[in-house]
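In: Starting from these lines, generate the structure:
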Amino acid sequence: MARQSKIDFRIFRRLLKFAKPYSGLLILAFLCTILLSVIGPLRPMIIGNMVQKYVVDESTRSQQLFLKWTLIVGGMLLFEALLQFLASYFSNFMAQSVIRDIRIKIFNHLSTFRIQFFDRSAVGGLVTRVVSDIEAISEVFSSGLIDILGDLLMLVVVLVLMFTTNWELSLIALIPIPVLIFATRVFAKAMRKSFQQEGTAVHRLNSFVQERLTGMNIVQIFGREKVEFAAFQEANKVHRQAHVNAVWAFSIFFPVVEFLSSLSMSLLIVWAAFSISGQDASNVNLFGTVFSFTLWIQMLFRPIRMLADKFNILQRGIVRADKVFELLDTDEHVQESGTITQCDFEQPLKFEHVYFTYKSDEQALGDSEKEWVLKDINLTINPKETVAFVGATGAGKTSIVNLLSRFYEYQKGTIHIGEIELRQIHMDTLRKNIAIVLQDVFLFSDTIHNNITLGNEAITREEVVAAAKAVGADSFIQKLPNGYDYQVGERGGVLSVGQRQLLAFIRAYVYNPHILILDEATSSVDNESEILIQRATEQLTKGRTSIVIAHRLSTIQAADKIIVLDKGEIREMGSHEELLRKDGMYRKLHSMQFSKK
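Out: Down below sits the predicted model:
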């Protein structure tokens, strides 16, 4: 338990660093809360004196003075309402500013991670971190930290006023407090556990829903609806139970608080009734005091009850913040070792003894234990040359693309552009000069124009239209409602596979790269779309270094060089005619594809 407190305090201090730029708002919120904590407890004392002097005591009874003090109390209530509004506004404004900064930081952090991180991380879990977990952090500042300090200060002020007014009544009123403190500690412990369970349940449920909705076509094709529904029910049951545990604790704790508050008030009234029943004039003066104490008891028990609630809001936010900071502390960045921002990409691209595995160095103990995806790759691609890679699935074709774009890092050997090693080139410079058209084209839920330009305002509509005409896609775009302003929907689901592929060609065309990579761009399209894509390929590869990865050998027969990969190694290399003359792997692949009638 001590270790948990220490960790919480460390996370809490780290959260406060994000609030530092908004310290002015934090101070204003604290000042308003402090004034509320002082003015609020003074009101019962004034009301008690009013009752004693202007209602009970005949010698000082005065309707005029009673009305005057009533107006003063009414003014105090209005001032308290104003302070409460300002405290809430300043604290919430600061909280939203803090979580905005954290969201920006974590999204920027995630956007620089290696693709390998996203390969093994559930998207739904990451969404939970960026959205709901950070939202829970806002409550630390908006209704946790400031309210806790305000309630603690109010407790102190109320107790001081109670004991200075009548210490005997104070002791009687505080008789149930030890039971309340014990109940509060039990409640806080139960809530801390339920919040941890809730965070885990939310993470799992979000991941489950995101994956099933994304892969709904697979679920339906294989008739898994009932199975997945049953799995969802189980995940939802766990999520529900985590919340029920919290509700169970609340449903027990708050009635206990109300009972103890009523008990305290009952003890006070019974004692006062016995005292006032005598004829002693000094006891009659207790009327105003008892009236003040009944109001103070409400003020005393309410902060204690709210402290338990606010403490758990604070604890919940810190538990979620721990998950967020865990992600912020994750070092999965592509190592930016490059410093060269000016590079001539019109030079030979050389692979020299390149070895690559998707396993990290920590996972592999030695060379003999590494599962090399690429083995001893030696290759030169000349400027403006079209080179095609063919081979069976898993041969290592796409891995070469990943290395060129530095989505992954090779473990041995070197890749050069001219005399410059690939890792010496600054990442932005490298990726601005390489364009990739993937088999699975990703489109954002936005217009066709924005999907092509990716928000780059330097690319004009005229350039987009010209590029679309060059690759033969303008005609189908013009037929769509609103043309280039047509909303394609999530992942471009309203477009055909071929249409999405053509948009990817336009996207590559407008960015005018020096090196173009086509990764199996025609493997999933129909014959009509393939003809359009082949024409687009001819237009796009003209005058630039091009790397083509294809299953359909008909699309790469005109390539300057064809490289046959098998189990991560180069088996054959040459033009289409040269490879056909060999009785090797390429000829076998060619025969298999073209012998089918």
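In: Could you use CA atoms for every contact and neighbour count after this?
Out: Fine.
In: what helices or strands is the lengthiest helix in the chain leaning on?
Out: When the chain is parsed with DSSP state H, its longest helix is helix 225-276. Secondary-structure packing of helix 225-276 (3 or more Cα pairs under 8 Å, 6 or more residues apart in numbering; DSSP states H and E): helix 167-173, helix 177-214, helix 281-284, helix 286-328.
In: just the strands in the protein please.
Out: Listed in chain order, the strands of the chain (DSSP state E) span 349-356, 374-381, 386-390, 412-417, 420-421, 434-437, 515-519, 545-549, 561-566, 569-574.
In: can you redo those strands as CSV with mean neighbour count and distance to residue 33?
Out: Converted to CSV, these look like this (neighbours: other Cα atoms under 10 Å; distance: least, Cα to Cα, whole Å):
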stretch, mean neighbour count, distance to residue 33
strand 349-356, 20, 60
strand 374-381, 18, 64
strand 386-390, 25, 69
strand 412-417, 18, 62
strand 420-421, 16, 61
strand 434-437, 22, 57
strand 515-519, 24, 61
strand 545-549, 26, 66
strand 561-566, 23, 71
strand 569-574, 17, 70
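In: Next, format these as JSON lines and append distance to residue 326.
Out: As requested, the strands of the chain are exported to JSON lines (distance: least, Cα to Cα, whole Å):
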{"stretch": "strand 349-356", "distance to residue 326": "29"}
{"stretch": "strand 374-381", "distance to residue 326": "33"}
{"stretch": "strand 386-390", "distance to residue 326": "40"}
{"stretch": "strand 412-417", "distance to residue 326": "31"}
{"stretch": "strand 420-421", "distance to residue 326": "34"}
{"stretch": "strand 434-437", "distance to residue 326": "32"}
{"stretch": "strand 515-519", "distance to residue 326": "35"}
{"stretch": "strand 545-549", "distance to residue 326": "38"}
{"stretch": "strand 561-566", "distance to residue 326": "40"}
{"stretch": "strand 569-574", "distance to residue 326": "39"}
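In: this one as well, want them side by side:
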Amino acid sequence: MKWGVELKQNRRARFHYSQDTAIEKQFNWKQMTRLLGYMDPYKKNLLPKAIISMLLSTAVRLIIPIFIGVLLFDHAIKDQDETLLVQLIIGIAALYLLSWVANTYRIKWTNQLGQYIIYDIRQGLFKHIQRLSHGFFDKRSAGSILVRIINDVNSMQELFTSGVINLLMDIVLLFGIIVIMFVLSPQLTLAIMIILPLMFLISTSLRKRIRRSWQQVRIKQAKLNSHLNESIQGIRVTQSYTQEKGNMEFFEGVNHENYASWRDATQKSAFFRPFVEMSNAIGTAILIWFGVYLIQNGMDYGVFVTFAFYLGMFWEPISRLGQVYNQLLVAMASSERIFEFLDEQPNVPEKKNAIEMKEMKGEITFKDVEFSYDESRKALHEMSLKMKAGETVALVGHTGSGKSTIANLISRFYDPTNGTVRIDGVDLKDVKLDSLREKVSVVLQDTFIFSGTIMENIRFGRPDATDEEVIEAAVAVGADHFIKRLSNGYATEVEERGNVLSVGERQLLSFARALLADPRILILDEATASIDTETELKIQKALNVVLKGRTAIMIAHRLSTIREADNIIVLDHGRILEQGNHGELMRSGGTYYELVKSQFNMMDAG
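Out: The predicted structure follows:
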């Protein structure tokens, strides 16, 4: 029982520490200007059309009450002018028709405008995230990133599809109503306007709390998505340890917090509209009470009727402005989180005058290289080494010795804290990233297979490769024999992460993908760890041919796979202990000899 309580507490602890954080920024128009800047590409086409149709429909709405009140009541009906009455009825019908046409096109063009802007924001955000360094992804879960690309961008859709244009329309409408009401009766207008300062004070006090509430909604959604992403990817582990119930309890807590945050935000946002309706009731009471007094003192009935129309219209834009204001707060909460990502700069920046690495021989040099993933410990200590072009270099050592760090620095996924990494004598900081990575392929132990066909997965690193070249690469690594046995061969569709394939088959596909890219440097990071001995022997034969003339870096715990390496570098806690070929290191009787001996002893014991 006690263990169960501790388990729940541990889950809550994990839940607590994986959460996203609120962004403490003041509501500012500078940020809103940046957000509205996404309208710039449409200033010459869709935006003017939407504004013109909005102004036309608003002008019609402002004119109609004058036709009904002043002209109809005080002239056509009062003077019993049937000709004017017919003309007014036709004119009012024509105005309503014109308003309907203008509104139809306003809705059409504003929706098109909004969808284009949302498309641009999401496209730009995804493009920017793809260029960020590995350090960015090390600190964030996939779920929290997905929330910003999908949910946060979607939350701005209503603002751009209707909010901005409706905001302009309501401001114009409100300004027009106030002007006309003052012209009709300054006294009655001032009497009704007395309630506006109170509305302003209440809406101002709510602003910060509403914005914070919507920020919390985004944070809880990020946590919910992170847990869902983790749970689905780890479902096999969950079922293996029969932790479905505990996982469900954990999800219930995350889901409840998400629900509670939405409830809190919507309750605060919904408070404004009832207050506007109450203000409308007070304004109507003032109109009737004070209007009767003015009629008794000479005001025309038509003016009073017209004023009543405008008063009914007056609270409508104010109510909608409250809704738009809520949309604005939601958009601001989301835009803060989106701009946080857009303002994130790569930890591995590319110089403006970076050079194109057109040709690469593959000579790699580390000079006094130090590297730290964090301040607590160093992964590499003043490391200097040289890998000759075209040779096969093996990196050996216990977990945490710095093997993968060296590979990451060669691909320039990270920059060294101190020292320089050079290829063919050129500092990698002076090279364009794309030109470098096009010539360096990495095969990892945990192979990622994309949804699509076998052919598309192999072609991923070189999209312009022909079908024949894809098949040649598959044959070279021994993948062709199992691909042909699939239902549709190279056209077989594989699901996300390639779950329909075995671990070894996925690894073979990653080899084919890397070799098809025709790299000058090939990094094999525990690439054969998941392959059986028979398949490994086939790959070794293929690699002997494929790696000729290329620089190969092999990271392996299974020392039997690196016997033929030209140079074996033995690492320990970020330092080089010894290096040489297999024979030299075995004769020296050092660390490598002990590692080989211990592995063979384990095999014999097994």
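In: Mind checking the TM-score on these two?
Out: Aligned and superposed, the two chains score 0.88 in TM-score terms (TM-score structural alignment, normalised by the length of structure 1); 578 aligned residues with a Cα RMSD of 2.8 Å.
In: before we move on, the earlier item: of the strands of structure 1, which approaches residue 63 of structure 1 most closely?
Out: With Cα to Cα as the criterion, residue 63 of structure 1 lies closest to strand 434-437 of those, at 86.7 Å.
In: quick revisit: which of the helices and strands packed on helix 225-276 of structure 1 is buried the deepest?
Out: helix 286-328 (a mean of 21; mean count of other Cα atoms under 10 Å).
In: so can I have a markdown table of the helices and strands packed on helix 225-276 of structure 1 showing distance to residue 554 of structure 1?
Out: Shown next, in a markdown table, are those (distance: least, Cα to Cα, whole Å):
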| stretch | distance to residue 554 of structure 1 |
| --- | --- |
| helix 167-173 | 91 |
| helix 177-214 | 33 |
| helix 281-284 | 107 |
| helix 286-328 | 46 |
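In: out of these, which comes closest to residue 56 of structure 1?
Out: Proximity to residue 56 of structure 1 (Cα to Cα) singles out helix 286-328 among those, at 7.4 Å.
In: Run the angle between the closest one and helix 225-276 for me.
Out: For helix 286-328 of structure 1 against helix 225-276, the angle by axes from the mean of the first three to the mean of the last three Cα atoms, to 10 degrees is 150 degrees.
In: for helix 286-328 of structure 1, the distance to its chain's centre please.
Out: 29 Å (Cα atoms, centre = their mean, to the nearest Å).
In: packing partners for it?
Out: On a contact count with 3+ Cα pairs under 8 Å, 6+ apart, helix 286-328 of structure 1 meets helix 2-19, helix 23-51, helix 63-110, helix 134-139, helix 145-165, helix 177-214, helix 225-276.
In: Give me the distance between the third one and the centre of its chain.
Out: What it means is helix 63-110 of structure 1. Chain-centre distance of helix 63-110 of structure 1: 28 Å, with Cα atoms, centre = their mean.
In: Residue 314 of structure 1 maps to what in structure 2?
Out: Matched to structure 2 by TM-score structural alignment, residue 314 of structure 1 sits across from residue 328.
In: Name the nearest residue to its match, sequence neighbours excluded.
Out: In space, and not counting its chain neighbours, residue 328 of structure 2 is closest to residue 159: 6.7 Å by Cα to Cα, 6 or more residues apart in numbering.
In: Just give me the neighbour total for the one you found.
Out: 22 (other Cα atoms under 10 Å).
In: Ok, which of the strands of structure 1 comes nearest residue 488 of structure 1?
Out: Comparing these by Cα to Cα, strand 434-437 comes nearest, at 18.2 Å.
In: what sits up against the closest one?
Out: Residues from elsewhere that reach strand 434-437 of structure 1 (Cα atoms under 8 Å, 6 or more residues apart in numbering): 405, 501, 504-505, 508, 511, 513-519, 521.
In: I'd like to know which of the strands of structure 1 is closest to residue 194 of structure 1.
Out: Residue 194 of structure 1 sits nearest to strand 349-356 of all the strands of structure 1, at 45.1 Å, using Cα to Cα.
In: gap between the residue mapped onto residue 431 of structure 2 from structure 1 and residue 517 of structure 1?
Out: Using TM-score structural alignment as the criterion, residue 431 of structure 2 maps onto residue 425 of structure 1. In this view, residue 425 of structure 1 and residue 517 of structure 1 are 18 Å apart by Cα to Cα, to the nearest Å.
In: same question, residue 566 of structure 1
Out: Distance, residue 566 of structure 1 to residue 517 of structure 1, using Cα to Cα: 20 Å.
In: now swap in residue 60 of structure 1 and tell me
Out: Distance, residue 60 of structure 1 to residue 517 of structure 1, by Cα to Cα: 96 Å.
In: Among the helices and strands packed on helix 225-276 of structure 1, which comes closest to residue 28 of structure 1?
Out: Checking these against residue 28 of structure 1 by Cα to Cα gives helix 286-328 as the closest, at 19.9 Å.
In: I'd assumed residue 329 was in contact with the residue nearest to residue 328 of structure 2.
Out: No - taking contacts as Cα atoms under 8 Å, residue 159 of structure 2 lies outside contact range of residue 329: 9.8 Å.
In: and residue 211 of structure 1, what does it touch?
Out: Counting by Cα under 8 Å, 6+ apart, residue 211 of structure 1 has contacts 123-124.
In: now do residue 357 of structure 2
Out: By Cα under 8 Å, 6+ apart, the contact set of residue 357 of structure 2 is 431-432, 435-436.
In: Then residue 587 of structure 1?
Out: Neighbouring residues of residue 587 of structure 1 by Cα under 8 Å, 6+ apart: 579-581.
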